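# Using only what follows, build the 3D model:
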Amino acid sequence: MAKHAEEKKFLEFSRRHVLGLMGSSAAAIGFGLPGRAYADDQEIVKSHGYSYFGDLKYSADYKHFNYVNPDAPRGGQIVLSARGKFDTLNRFARKGDFAAHSGLTGESMFATGPFGTAIPSDSLTDSYGLLAHTIEYPKARDWVIFHMRPEARFYNGTPVTAHDALFSYNLFLEQGIPGLQALMKQRIIGVEVLDDHTIKYSFVDGISRRSLLELAGGLDIFSKDWYEETGERLDEPSLQPPMGSSPYSVADFEINSYVVYKRNPDYWGYHLPINVGRHNYDRVRVEYFADSAAEFEGFKAGDFNFRVEGSTKRWATGYDFPAVENGAVKREALPSERPPNGTGFIFNFQEEKFQDLRVREALQLAFNFEWTSASLQYGLTTQRHSYVENTEIEATGLPEGAEKAFLESLGDLVPEEIFTTEAVRAHASNEATLVDRRNKRKALRLFSDAGWEVNDQGKLENVDGEVFTLKIMMHSATSDTSRAIITNYVNNLNDYGVEASIDKVDSAQAQQQFIDKEYEMLLHANRPFETSGIGLLQRHGSETADESSHNLQALKSELVDAIIYASLDATSREEEVVSLKALDRVLRYLRIQVPVGYVADNWVAYYDMFGRPEKLPAMSVGYLDFWWINQDKYDALKASGAVR
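The predicted structure follows:
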């Protein structure tokens, strides 16, 4: 399932009154800039970056990130693959399928990875200035001022100014994805240009200060003049990507076939420490394929040169072709220090039949992880119990200490079972047979308790004579392994008495149904949460349940809401960990999905023409960010005919 920005509007919070800045004639204190006045009780922070809880990893005089090779050569081309189709280069459009990596065109006040990489990749909480060289804010975080780099330039050579930043803010407010519009309205009360390279964002009073600076600092900034000259709209599909200022821009494309991004040799920001050792490819090309089989054949033929492998079957049996045997292609299992994606069969809670916790538990019992891993995935997957597996946030055993005290503070919202039963773990199944009879008996008891009995035809039926039906949506470009997992789960459900089937949909249809939540279940992933932030409200908050495509389950839970809001108000990392551990515990108790396990490492295969730092950072493999082309190796592969 292609990732897509929200297409439906959040329910807005009430707009609260604005907290006025007091004492406008008072002398500037702390780190305030000369000539600007602040209240005498406001401590002003001025910095090259931002970290919510305290010290930044990198000081103001840092030369480069620790994990990059500052002497990495620039040049060459990495060629990637994608499955499906695309018909727009504007990722903010409300319709259509946008091209892979088409979001790289814009830059923001804080640095973000143009190809989706965390920046920096060795810190969970830090943000560093890119278009802004300095940020300025009071300890209370009522507002933030960004001091922009005067040397920043758009692709066409025109300066990036505060006027462009204000225009872009208003553009998102008027034409942006509705979910983002609401998010901005809920939190940003006003934006003011102070001079050509200085802009101030003021925040709504009475809400959590968490993520406010990141929200303002993460908005893409586009050229005001370009939009006015072209008449382009942010919300409509277009084959003209918005005019941005990043190191890469679209150089060539053919709809549904390929897209090429070219590194700008005149990019304004190469001299910045934040960019040293990064953006090393001259060109990034993405080749499109109809399905996973054609895609892999393309890799074997050298049509693309870097592959992230997601198929256990292919990893176990597919890499026996000549290019692997003669060393032209390398395979690596790179250790991951991040929690795995929470992949599983997602319940859409808009469906009445999923409202009963007993039904969800019964449907979980119908999935046999052990058989699936052994029979379909060559034993290469690990059972997943938590949404933050193998981290300090993972809930274990009974709640104790600070976590117990935190849960007790939430009063009657917390079911007694949370305190008296250990954190929910995925059930065990018989590896030797798809249908585990013990789990089936337990599931049928749960169905019965929820009002579903097996009728004479072997189908689950309620007192009104309605049969329990279930459709699992499946994208036409779904991999062979995922298809097999879905098919066997459906077979098991039918054995249990559920009238289950697969709803096969093409790329465009799947995208729209995903956005509109027109599915009962689908195989997808809940993102792990290592820190708090307003993203948790998007993914699990009640306000977003019916509207946000990020809230996959359409989850509405007062308890979950209370935990998220508490995490947003945490005043230390220790408090944050306690609240997020409680969130993990409660989401598992609510059984919001059927977990399917995970691969512990990052599997990559590539033609042996790349260089990378010896020690990779914890948060990213970084092949699109800080790897590079080894020209001698490439020349040898080219001469041998291994690559095209």
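
# CA atoms for contacts and neighbours, from now on please.
Will do.

# Tell me which residues touch residue 382, please.
Residues in contact with residue 382 (C-alpha atoms under 8 Å, 6 or more residues apart in numbering) are 373, 597, 598, 599, 600.

# burial measure for the last one, as a count.
Right, the one you point to is residue 600. Counted with other C-alpha atoms under 10 Å, the neighbours of residue 600 add up to 18.

# same deal with residue 317?
Considering only other C-alpha under 10 Å, residue 317 is surrounded by 9 other residues.

# related to what we said a few turns ago, can you lay out the contacts of residue 382 as a markdown table showing distance to residue 35 and secondary structure?
Putting the contacts of residue 382 into a markdown table (distance: C-alpha to C-alpha, whole Å; DSSP: H, G, I helix; E, B strand; the rest coil) gives the following:
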| residue | distance to residue 35 | secondary structure |
| --- | --- | --- |
| 373 | 66 | helix |
| 597 | 58 | coil |
| 598 | 56 | strand |
| 599 | 56 | coil |
| 600 | 55 | coil |
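
# Would you do the same for the sequence below? I want to compare the two.
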Amino acid sequence: MILPRLRRCLQLGCLLFGLAPLAQAEHALTLYGEAPRYPADFSHFSWVNPTAPKGGTLRLAGLNGFDSLNPFIAKGNAADQLGLLYDTLTFHSPDEPFTEYGLLAQRIERDPHNRFVRFHLRPQARFNDGQPLTAEDVKFSFDILLEKGHPMYRQYYADVSAVVIEGPHQVRFDFKHADNRELPLIIGQLQILPRHWWAERDFSRTSLEPPLGSGPYRLVKVDAGRSLRYERVKDWWAADLPVTRGQYNFDVISIDYYRDMSVALEAFKAGRFDFNLEYSAKDWATGYDSPALRDGRFIKEALPNRNPVGMQGFAFNLRRPMFQDRRVREAIALLFDFEWSNKQLFFGAYKRNQSYFENSELAARGLPDAAQLALLEPWRGQVPDEVFSTPFAAPRSDASGIIREQTRRAYQLLQEAGYRIDNDRMVDAQGQPLAFEFLLAQANLERVVLPFKRNLASLGIDLQIRRVDVSQYINRMRSRDFDMTSMVWSQSNSPGNEQREYWHSSSADNPGSRNYLGLKDPAIDALVDGLVNADSRQSLLNHARALDRVLLWGHYVVPNYYIDTWRIAHWQHIRRPERTPEYDYSLMSWWHADADAAGNEESR
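Just a heads-up that it's a prediction; the model follows:
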């Protein structure tokens, strides 16, 4: 007699010892099996206005144009907001560190031993041409991304062994091993593509044809490199789900592109677009002054940002022989005067990056504790001694612009590395000058690099600033054709597989990865693998802090600066909910005041 569960397993094509018995179905996934904030019967997130009116236009700004509407490949410069076209299996909650709630997936089953995850799709899910979205589309999306998509997908999903269609609305992802606890959650973030639409198109090529999706918006107008117009899908299949209620309220989202941020700011003050997320401390302090601000027609506000900010810094390309000596990298880093720059250029707005997981509990502070030492001891002698003995601290100055002590220490390090001054130039033992190029695409960054260039020149180091257009910058970064550039490595509260893209040897020679540094270090590899495979929050913290120490003392970047708020300006007719989620400002939960007025008028 076949037991009901075994019969069900055989019907689904399972192996008797294998591979995918039914697990407990849930409405949400959390990293370590903890209870999600919202129960299975929740009606909406607490940070939305569930009765937000629909209507109006949200006008946004883009920078530097675009030449592709395919964001999934390593070619071209993709347009902004293309994620609005696609639904994902799950929806990430921005008021929890790492929780995924079902979107396309009505129910989710994670194997207790983490050997697989199964998604039960909502039968009502549709693409925006009316075609049903099925398990075939999920498998197609995964396969095409690995086969023809950006190389990062192959790294990101490397631990998936198979995708099995178990029925029209049921799909299972099998794993190569049980150690990667994050994998079920990041699979849930997979954007689902329509198999029938791509059957007649080449996924590997850039295109300006508006793609088909199942998401809340359609792309209805494209002016290549200049503007985009998205329109809300009025009969969107997911409009009344708990995870979407109160969101995607604008009937139209339009994006006009500008050559640089300075031009865009002037356009914002003139009322040409509605919302601006400001990155420049100088512009935030002085650039918004206008009659419209004084009259209250638009608002400036700084919202708390509780996300880890990661590392922003001037990145060394370790593939260059001159940067392979840690002493040379440390010497160069000593000559960046943050305190002077913060005072003279940034109006005192920034804090100094002291961690690759800055602004979070993941950051290494003080000396390593016993748990971190247990991870680091096997690598003693292969990582810098300071990892064990000295808390990392970026150099500090008195903001006067005079950095004699830092310059003296930098000169000492360079001498130890075999350099000397010859004819006012810093040269190595072969007489080759220490000279390199700083590659940038943003004009406003040049004012930050120029004082750094002057400090380097005081020691005979020649830094040339090379500004290129965005397309050339992208191509040069992909081909690793740079000496130094400005980089940001973003982080989340639950770092995982992306760390392999950032630091792991397996990604160093992959032109599509974010291992721009060219890092190849067995100690870093082991710590990254341990972080990805962490089986508890405490283990994750231990691995992140140990990894942070090794990265910091490797002097792979010149640490820059960060801010722990979102600097936002918006015109008064754009409204937002009273509560902002902890880890996002959630623009898609905002709405247009005219729509609000229209709704009130209709209700009277």
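
# Give me the TM-score for this pair.
Overlay of the two chains. TM-score (TM-score structural alignment, normalised by the length of the second structure): 0.93; 592 aligned residues with a C-alpha RMSD of 2.3 Å.

# From the contacts of residue 382 of the first structure, pick the one nearest residue 197 of the first structure.
Within the contacts of residue 382 of the first structure, proximity to residue 197 of the first structure (C-alpha to C-alpha) peaks at residue 600, which comes in at 45.5 Å.

# For the counterpart of that closest one in the second structure, give me its contacts.
Using TM-score structural alignment, the equivalent of residue 600 of the first structure in the second structure is residue 564. Residues in contact with residue 564 of the second structure (C-alpha under 8 Å, 6+ apart) are 304, 305, 306, 309, 359.

# Is it correct that the second one is in contact with residue 568?
No. At 11.5 Å, residue 305 of the second structure and residue 568 do not qualify as touching, with contact defined as C-alpha atoms under 8 Å.

# Let me know how buried the aligned partner of residue 339 of the second structure in the first structure is, in neighbour terms.
In the first structure, residue 339 of the second structure lines up with residue 370, judged by TM-score structural alignment. Residue 370 of the first structure has 24 neighbouring residues, counting by other C-alpha under 10 Å.

# Would you mind measuring from residue 370 of the first structure to residue 492 of the first structure?
Relative to residue 492 of the first structure, residue 370 of the first structure is positioned 14 Å away (C-alpha to C-alpha, to the nearest Å).

# what do you get for residue 548 of the first structure?
Counting by C-alpha to C-alpha, the gap from residue 548 of the first structure to residue 492 of the first structure is 31 Å.

# Among those two, which residue is more densely surrounded?
Taking neighbours as other C-alpha under 10 Å, residue 548 of the first structure and residue 492 compare with residue 548 leading, 30 against 22.

# three-state assignment of that one?
coil (DSSP: H, G, I helix; E, B strand; the rest coil).

# Touching, it and residue 538? I think so.
Yes. Using C-alpha under 8 Å, residue 548 of the first structure is in contact with residue 538, at 6.6 Å.

# before we move on, back to that, any idea how many residues pack against the nearest residue to the match of residue 339 of the second structure once chain neighbours are set aside?
Distances taken as C-alpha to C-alpha, 6 or more residues apart in numbering put residue 431 closest to residue 370 of the first structure, at 4.7 Å, once the chain neighbours are dropped. By other C-alpha under 10 Å, 16 other residues sit near residue 431 of the first structure.

# Show me what residue 431 of the first structure lines up with in the second structure.
Correspondence of residue 431 of the first structure to the second structure, assessed by TM-score structural alignment: residue 399.

# list the contacts for the residue nearest to the spatial centre of the second structure?
The centroid of the second structure falls nearest to residue 490 when counting by C-alpha atoms, centre = their mean (5.0 Å). When contacts are counted by C-alpha under 8 Å, 6+ apart, residue 490 of the second structure touches 308, 309, 310, 311.

# Over to residue 195 of the second structure?
136, 137, 140, 141.

# so how far is residue 117 of the second structure from it?
For residue 195 of the second structure, the distance to residue 117 of the second structure (C-alpha to C-alpha) stands at 22 Å.
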